[in-house]
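Undergrad: heads up, no residue letters with this:
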């Protein structure tokens, strides 16, 4: 389906920088707005744009680029001590206040965005109505363990190429990138070639990998950045709003990585998309929008 055109785009000031946002639909609608948190960290909003289709159900959808990527301020000179979870929590709070949403909103976080959304939710913000955690691990220990398992299922020559270049520190080599693409076609987005909005996000990372490389690492399965020890398992029981978990049957965020959310959040349901990997909002778009739209309607 065509991606809806935005109703409004703009920026809000965050400390000395700018956070870019995109609104689809009418913020004055009777339905509570949805704020979408993209992945990465540092992956840009583009690949999540099909979620703007929820505006066709009469709900405003807010996308934004987190600091350091896309249309927001880039800060390539900042080091690991700057790029923290707290920074992005503060940026989200600032955006909600600037757009007048703090009193009532839903949050949908995809991949790293779901991790950030969970961090936001355990703090029990007063205006949060419900939470969608999409394709997100509850800890990076689980993510790394499952990534190793999925890598072991790749063709032997692909595994060999990955291991050799990681050991040599040559993860920008074309052969490594080609091997990485084999993993991505299985577990990140099974629509190949990728749709334009997905390709745009990968291009944004290539153009400025500061945040992604610092917090994550060179790719989805070789995580050596500052998030490698992150976990929220011991805190997810503090989430006090209805929560929808979404994942794909072929997802790099495997069932094992999502399970702690399902086991520990008090009011939770879990939907697995059988024909999807890490991006069911792209791979099974219509079913995804129906599911998420109905969940949000229930919790307005």
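TA: Happy to help now that I have it. Everything numeric in this text was worked out from a predicted model, so none of it was measured.

Undergrad: contacts and neighbour counts: CA atoms only from here.
TA: Will do.

Undergrad: So which residues of the stretch 51-200 of the chain form helices?
TA: For the stretch 51-200 of the chain, applying DSSP state H, counting those that start in this stretch gives helices covering 85-98, 112-122, 140-151, 156-168, 174-187, 196-207.

Undergrad: Quick check: which of those is buried the most?
TA: helix 112-122 (a mean of 23; mean count of other Cα atoms under 10 Å).

Undergrad: check contacts around residue 73.
TA: 17, 18, 19, 67 (Cα atoms under 8 Å, 6 or more residues apart in numbering).

Undergrad: Can you give me the distance of the second one to residue 211?
TA: Read it as residue 18. Between residue 18 and residue 211 the distance is 16 Å, computed by Cα to Cα, to the nearest Å.

Undergrad: then this one, side by side with the first:
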């Protein structure tokens, strides 16, 4: 449960729409603690499932900023936007629109899943004021992501694999049997908690109600990638990241070590932390441990 910190919301103009922003302010601000921007995943999953990271406000004495990226959640939805509208550069521009509207000049960025990919896209541009980058449960390319997903998929029960193959070949990816088979993958590698946390269910429900961004950029699910991100990679640009970088993942994460090792190997000032027993939603499965690791990293780089 979130503490009794002060929470403010506002709408920030972006292109022809608006981006919904949530700012969690600490009860006891620390003068040298810089704001943290939290970038949610999906793309198109909205901020709800990473909302508990706002606890870092009181735990570290800093403002924590969440926002729903354009096209999802409480921000303007654009179901009729053309396919080529949905690019990483769009979301980089949106981030800076939010940051500028809040008057923030020096800041930390934390991105989870797609949010970590977006964080890397922000960092390779070397923006003034980026003090640190936390990449959480994210791949350095979709080629690596798909290869890892195929390997994990091959470890599913044979009848589950057959159901996935059959429905993908037939194009019946909304069939209840296919959806049930995908849940077996999710249970192992996305969120291992039972029952599934309500915050995750809320993000999932809004994405299913308005799937434009997720289906256009990713595809029907985590391992059947057909969207505009299919050829995305930041691998050959990682040496351009100058901000200190922390890379975290779970032991059973769908973002396997093969997907995130390029961040550690190619970013000049990068370190890694793997959470034993956790999967893709490490921040939900081990919230206190996750925040402790992040808090230590942020505090180290505030100055």
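TA: Nice, I can see it. Everything numeric in this text was worked out from a predicted model, so none of it was measured.

Undergrad: After superposing, what score do the chains get?
TA: After superposition, the two chains reach a TM-score (TM-score structural alignment, normalised by the length of structure 1) of 0.97; 299 aligned residues with a Cα RMSD of 1.3 Å.

Undergrad: ok, residue 18 and residue 211 of structure 1, which is more surrounded?
TA: The residue with more neighbours, out of residue 18 of structure 1 and residue 211, is residue 211; 28 against 20, by other Cα atoms under 10 Å.

Undergrad: how close does the counterpart of residue 161 of structure 2 in structure 1 get to residue 107 of structure 1?
TA: Using TM-score structural alignment, the partner of residue 161 of structure 2 in structure 1 is residue 159. As judged by Cα to Cα, residue 159 of structure 1 and residue 107 of structure 1 stand 37 Å apart.

Undergrad: ok, and the closest non-adjacent residue to residue 211 of structure 1?
TA: residue 42 (5.0 Å; Cα to Cα, 6 or more residues apart in numbering).

Undergrad: OK, contacts around that neighbour?
TA: By Cα under 8 Å, 6+ apart, the neighbours of residue 42 of structure 1 are 66, 67, 68, 69, 205, 209, 210, 211, 212.

Undergrad: what about it, which helix or strand?
TA: Using DSSP states H and E, residue 42 of structure 1 sits in no helix or strand.

Undergrad: Name the member of the contacts of residue 42 of structure 1 with the most neighbours.
TA: residue 66 leads these on contacts (other Cα under 10 Å) with 30 neighbours.

Undergrad: show me what contacts that residue?
TA: So residue 66 of structure 1 contacts 19, 20, 38, 42, 44, 72, 88, 91 (Cα under 8 Å, 6+ apart).

Undergrad: any idea what it aligns with in structure 2?
TA: Looks like residue 66 of structure 1 aligns to residue 69 there (TM-score structural alignment).

Undergrad: I'd like to know how far that match sits from residue 59 of structure 2.
TA: For residue 69 of structure 2 relative to residue 59 of structure 2 (Cα to Cα), the value is 25 Å.

Undergrad: so where do the strands sit in the stretch 201-300 of structure 1?
TA: 243-248, 268-273 (DSSP state E, counting those that start in this stretch).

Undergrad: Can you tell me which of those is packed in deepest?
TA: strand 243-248 (a mean of 25).

Undergrad: residues in structure 2 aligned with that one?
TA: Going by TM-score structural alignment: strand 243-248 of structure 1 matches residues 245-250.

Undergrad: tilt between the helix or strand residue 21 of structure 2 falls within and helix 88-102?
TA: Using DSSP H and E, residue 21 of structure 2 falls within strand 17-25. Relative orientation of strand 17-25 of structure 2 and helix 88-102, computed by axes from the mean of the first three to the mean of the last three Cα atoms, to 10 degrees: 60 degrees.

Undergrad: mean shift between strand 17-25 of structure 2 and structure 1?
TA: Once fitted to structure 1, strand 17-25 of structure 2 is off its aligned match by 0.5 Å on average (mean Cα distance after the TM-score superposition for structure 1).

Undergrad: buried residues in that strand?
TA: Of all the residues in strand 17-25 of structure 2, those buried under the rule 16 or more other Cα atoms under 10 Å are 18, 19, 20, 21, 22, 23, 24, 25.

Undergrad: Check which helices and strands the next helix or strand after that strand sits against.
TA: Remark: after strand 17-25 of structure 2, the chain's next helix or strand is strand 36-39, criterion DSSP H and E. Judged by 3 or more Cα pairs under 8 Å, 6 or more residues apart in numbering; DSSP states H and E, strand 36-39 of structure 2 is in contact with strand 64-68, strand 107-112, helix 114-124.

Undergrad: Can you check which part of structure 1 strand 36-39 of structure 2 sits on?
TA: So strand 36-39 of structure 2 sits over residues 34-37 in structure 1, by TM-score structural alignment.

Undergrad: Provide the contact partners of that stretch at residue level.
TA: 45, 48, 59-64, 105-110, 113-114, 116-117.

Undergrad: And stretch 183-190 of structure 1, by the same measure?
TA: 151, 154, 191, 192, 250, 251, 252, 276, 277, 278, 279, 283.

Undergrad: Among the buried residues of strand 17-25 of structure 2, find me the one that's closest to residue 289 of structure 2.
TA: residue 24 (20.1 Å; Cα to Cα).

Undergrad: What residue in structure 1 is paired with the closest one?
TA: In structure 1, residue 24 of structure 2 lands on residue 24 (TM-score structural alignment).

Undergrad: list the contacts for its match?
TA: Contacts of residue 24 of structure 1 (Cα under 8 Å, 6+ apart): 4, 5, 6, 7, 8, 52, 55, 60, 61, 62.

Undergrad: among the residues you listed, which recur in structure 2?
TA: With both residues aligned by TM-score structural alignment, their matches' Cα atoms under 8 Å, the contacts of these that structure 2 also has are 5, 6, 7, 8, 52, 55, 60, 61, 62.

Undergrad: gap between stretch 148-161 of structure 2 and the chain center?
TA: 23 Å (Cα atoms, centre = their mean, to the nearest Å).

Undergrad: Give me the distance between the two termini of it.
TA: 15 Å.

Undergrad: which residue lines up with residue 194 of structure 2 in structure 1?
TA: Match for residue 194 of structure 2 (TM-score structural alignment): residue 192.

Undergrad: Thank you kindly, that will do.
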